[in-house]
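> okay, sequence plus prediction incoming.
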Amino acid sequence: MRRRRVFLLVLLPLLLLAGCTGGGPPAPDDRGPAAARWQPEPGLAWQWQLSGALDPAVDVPVYDIDGFDHPASAVADLHRRGRKVICYLSTGAWEDFRPDAGEFPASVLGRGNGWKGERWLDIRRTDVLEPLMARRMDLCREKGFDAVEPDNMDGYRNRTGFPLTAAHQLAYNRLIARLAHDRGLAVGLKNDLDQIPELVGDFDFAVNEQCAQYDECPKLTPFVRAGKAVFHVEYELPTSRFCPQARELGLSSMRKKYDLGVWRQPCA
């Protein structure tokens, strides 16, 4: 925006004086939220439960639970038990069973993503999706969560029904990270292994499914080298097949069933 010359002539000496004396308000930045938000370190044990009655008694320092399904009281209870709590959200796919499903216009809904009632989103349409995702992040913050796990963050590698590119995905994933950080929440990169080198600086941890089954776990090491946790699950491999490598790489690994209920088999 252009300002009147007379205003600048009056203001400029004041700004110069403030710069010399150290006076005046600090420049706006995100150091406050960054300093306050949680930073999970490599090796933390975790529980990931997205179905069934929540069992808060698993003796681990980190829980990852559904942001819509659980009230603030459940998050507070986990905090009283000494847990940090991650808010699971789908940010790259629409789910017909969510209370805000009707707010997504048909124009942003693509092909099904393989799960009943879910369809890929056109992540190019940030004009539509940013306010919707911001409200979801607000929900996580208001319930007292420490972090967000945004799911379906690799649509560009799938048949979404839209001509998504790697550049579209990078821009959208960074938008999601910013929305979380603006609210003081840590945020994890879900899968999207090929873009880790570009995104490790934007995210506070990673969440991965089946990297051992597909011989991809070394791709997650940039997070570990940066001092950031990698929360990892396998569904089909026995722990004897993936735990030795997981320990070597510094991953927080366990075996789960596909329904992501209470059952877990962690690496020792």
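Done, it's in.
> okay, CA-based contacts and neighbour counts for the rest of this
Noted.
> quick one: residues contacting residue 177.
Counting by CA atoms under 8 Å, 6 or more residues apart in numbering, residue 177 touches 187, 202-203.
> tell me the secondary structure for it?
When classified by DSSP: H, G, I helix; E, B strand; the rest coil, residue 177 comes out as helix.
> now residue 233: which helix or strand?
strand 230-234 (DSSP states H and E).
> distance from the chain centre to that strand, please.
Put simply, strand 230-234 sits 14 Å off its chain's centre (CA atoms, centre = their mean, to the nearest Å).
> my guess is residue 149 is in a strand, correct?
Yes: counting by three-state DSSP, residue 149 is found in a strand.
> re earlier: let's see which of the contacts of residue 177 end up in helices.
Among the contacts of residue 177, no member is found in helices (DSSP state H).
> specify which member of those is nearest to residue 220.
Closest to residue 220 out of these is residue 203 (12.5 Å), distances taken as CA to CA.
> distance of the closest one relative to residue 147?
Counting by CA to CA, to the nearest Å, the gap from residue 203 to residue 147 is 11 Å.
> give me the common contacts of the two.
Joint contacts of residue 203 and residue 147 (CA under 8 Å, 6+ apart) are 186-188.
> filter those residues to the buried ones?
186-188 (16 or more other CA atoms under 10 Å).
> for this protein, just list every one of the helices.
5-21, 31-36, 72-80, 126-142, 166-182, 196-199, 221-225, 239-249.
> for these, which one sits closest to residue 159?
Nearest of the helices of the chain to residue 159, taken as CA to CA: helix 166-182 at 13.5 Å.
> which of residue 203 and residue 147 has more neighbours?
The residue with more neighbours, out of residue 203 and residue 147, is residue 147; 29 against 23, by other CA atoms under 10 Å.
> tell me the contacts of that one?
So residue 147 contacts 38, 85-87, 140, 180, 185-188 (CA under 8 Å, 6+ apart).
> take this one as well and set it beside the first:
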Amino acid sequence: MRRVLPLFAVLLLLATACTTSQDPGPGPDPRPSGERWRPKPGLAWQWQLSGRLDPAVDVPVYDIDGFDHPAATVADLHRRGRKVICYLSTGAWEDFRPDAGAFPKSVLGQGNGWEGERWLDIRRIDVLTPLMAKRLDMCRAKGFDAVEPDNMDGYRNRTGFPLTAADQLRYNRLIARLARERGLAVGLKNDLDQIPQLLADFDFAVNEQCAEYDECGRLVPFVKAGKAVFHVEYELETEEFCPEARELGLSSMRKKYELGVWRRAC
């Protein structure tokens, strides 16, 4: 989950744009798990979730919205030599998504600080498993190489539900398993406290503002395991965080809150 924004950044963003374990399975013809992409530490990347996509940034990895872009966009990025990550919200409901009506009101909690978004009751695996499986099927069908599941730390926030760390571990592992069954690499978004338990379940990490909050050292287990850490800062200048990021082996850059084209890499 991106950190709660100041009001001006929210306005800018708006301008741009009972637990059971039921599992429908990965669907037809998943890629064999041996073919799953496994990004290595140090890969440069671009993260663009708003504005017109610029496919010409000379980096090997793109992270873009899974709903907003068709298969043709993913194919074009592949022709340019990029690996492409599918951004999805798996821990929060968004009223602007085409499948928003499929989520029963009983699983919708408090707002998460973003317009039109509400936390999900991740204890309701019976409800959320088929919904998330369909979203991951979409990522696979469009040809994405990986998925960035967002809002994966609800238990640390005021969601409106009594979520526990155990609830979060169970749900995050479910999302990771569903992604991998479809041949998609999967990243752990933030959720630093559970890295020791979840390291084996995820192929890379995506982090926001670990330097600003003096947390980057907690991501080192991913790097030591040969797994990329894709990292951004919003408030700090590159000279304030890049030396440490390079030393730790992170793939770091500065972005603006709206996550448009602009980037300043380490």
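Okay, I see it. Bear in mind the structure is a predicted one, so any value in this text is a computation, not a measurement.
> please state their TM-score.
The TM-score (TM-score structural alignment, normalised by the length of structure 2) is 0.88; 236 aligned residues with a CA RMSD of 0.6 Å.
> TSV for the helices of structure 1, including distance to residue 115 of structure 1?
Converted to TSV, the helices of structure 1 look like this (distance: least, CA to CA, whole Å):
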stretch	distance to residue 115 of structure 1
helix 5-21	57
helix 31-36	35
helix 72-80	26
helix 126-142	20
helix 166-182	21
helix 196-199	25
helix 221-225	28
helix 239-249	26
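> can you tell me which of those helices comes nearest to residue 266 of structure 1?
Among those, the nearest to residue 266 of structure 1 by CA to CA is helix 239-249 (7.7 Å).
> flag every buried residue along that closest one.
Buried, per 16+ other CA under 10 Å, within helix 239-249 of structure 1: 239, 242-243, 246, 249.
> swap in stretch 123-138 of structure 2?
Buried residues in stretch 123-138 of structure 2 (16+ other CA under 10 Å): 123-125, 127-138.
> Provide a list of residues in contact with the residue nearest to the spatial centre of structure 2.
What sits nearest the mean C-alpha location of structure 2, by CA atoms, centre = their mean, is residue 148, with 2.7 Å. By CA under 8 Å, 6+ apart, the contact list for residue 148 of structure 2 reads 63, 85-88, 186-189, 206.
> give the equivalent position in structure 1 for it.
Matched to structure 1 by TM-score structural alignment, residue 148 of structure 2 sits across from residue 149.
> please report how far its match lies from residue 236 of structure 1.
Separation of residue 149 of structure 1 from residue 236 of structure 1 (CA to CA): 22 Å.
> check residue 200 of structure 1 too.
27 Å.
> who has more neighbours, these two?
For residue 200 of structure 1 versus residue 236, neighbours defined as other CA under 10 Å are more numerous around residue 200 (20 against 13).
> hang on, the more buried one packs against residue 223?
Yes: proximity of residue 200 of structure 1 to residue 223 meets the contact threshold set by CA atoms under 8 Å, at 6.2 Å.
> ok, back up a step: mind putting the shared contacts of residue 203 and residue 147 of structure 1 into JSON lines with distance to residue 16 of structure 1?
Below are these laid out as JSON lines (distance: CA to CA, whole Å):
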{"residue": "186", "distance to residue 16 of structure 1": "37"}
{"residue": "187", "distance to residue 16 of structure 1": "39"}
{"residue": "188", "distance to residue 16 of structure 1": "41"}
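> now, among those, which is nearest to residue 112 of structure 1?
Nearest to residue 112 of structure 1 among those, counting by CA to CA, is residue 188 at 23.6 Å.
> could I get the contacting residues of that closest one?
By CA under 8 Å, 6+ apart, residue 188 of structure 1 lies in contact with 147-150, 203-207.
> next: residue 214 of structure 1.
By CA under 8 Å, 6+ apart, the contact list for residue 214 of structure 1 is empty.
> mean per-residue distance, the longest strand along structure 2 to structure 1?
When structure 2 is parsed with DSSP state E, its longest strand is strand 83-89. Its matched residues in structure 1 lie on average 0.1 Å from strand 83-89 of structure 2 after superposition (mean CA distance after the TM-score superposition for structure 1).
> could you find the closest non-adjacent residue to residue 50 of structure 2?
Among residues not flanking residue 50 of structure 2 along the chain, residue 260 sits closest, at 4.9 Å (CA to CA, 6 or more residues apart in numbering).
> roughly how far does the one you found sit from residue 52 of structure 2?
As judged by CA to CA, residue 260 of structure 2 and residue 52 of structure 2 stand 8 Å apart.
> these two: which has the busier surroundings?
Each of residue 260 of structure 2 and residue 52 has its neighbours counted (other CA under 10 Å); residue 260 has more, 19 against 11.
> who touches the more buried one in this structure?
Counting by CA under 8 Å, 6+ apart, residue 260 of structure 2 touches 47-51.
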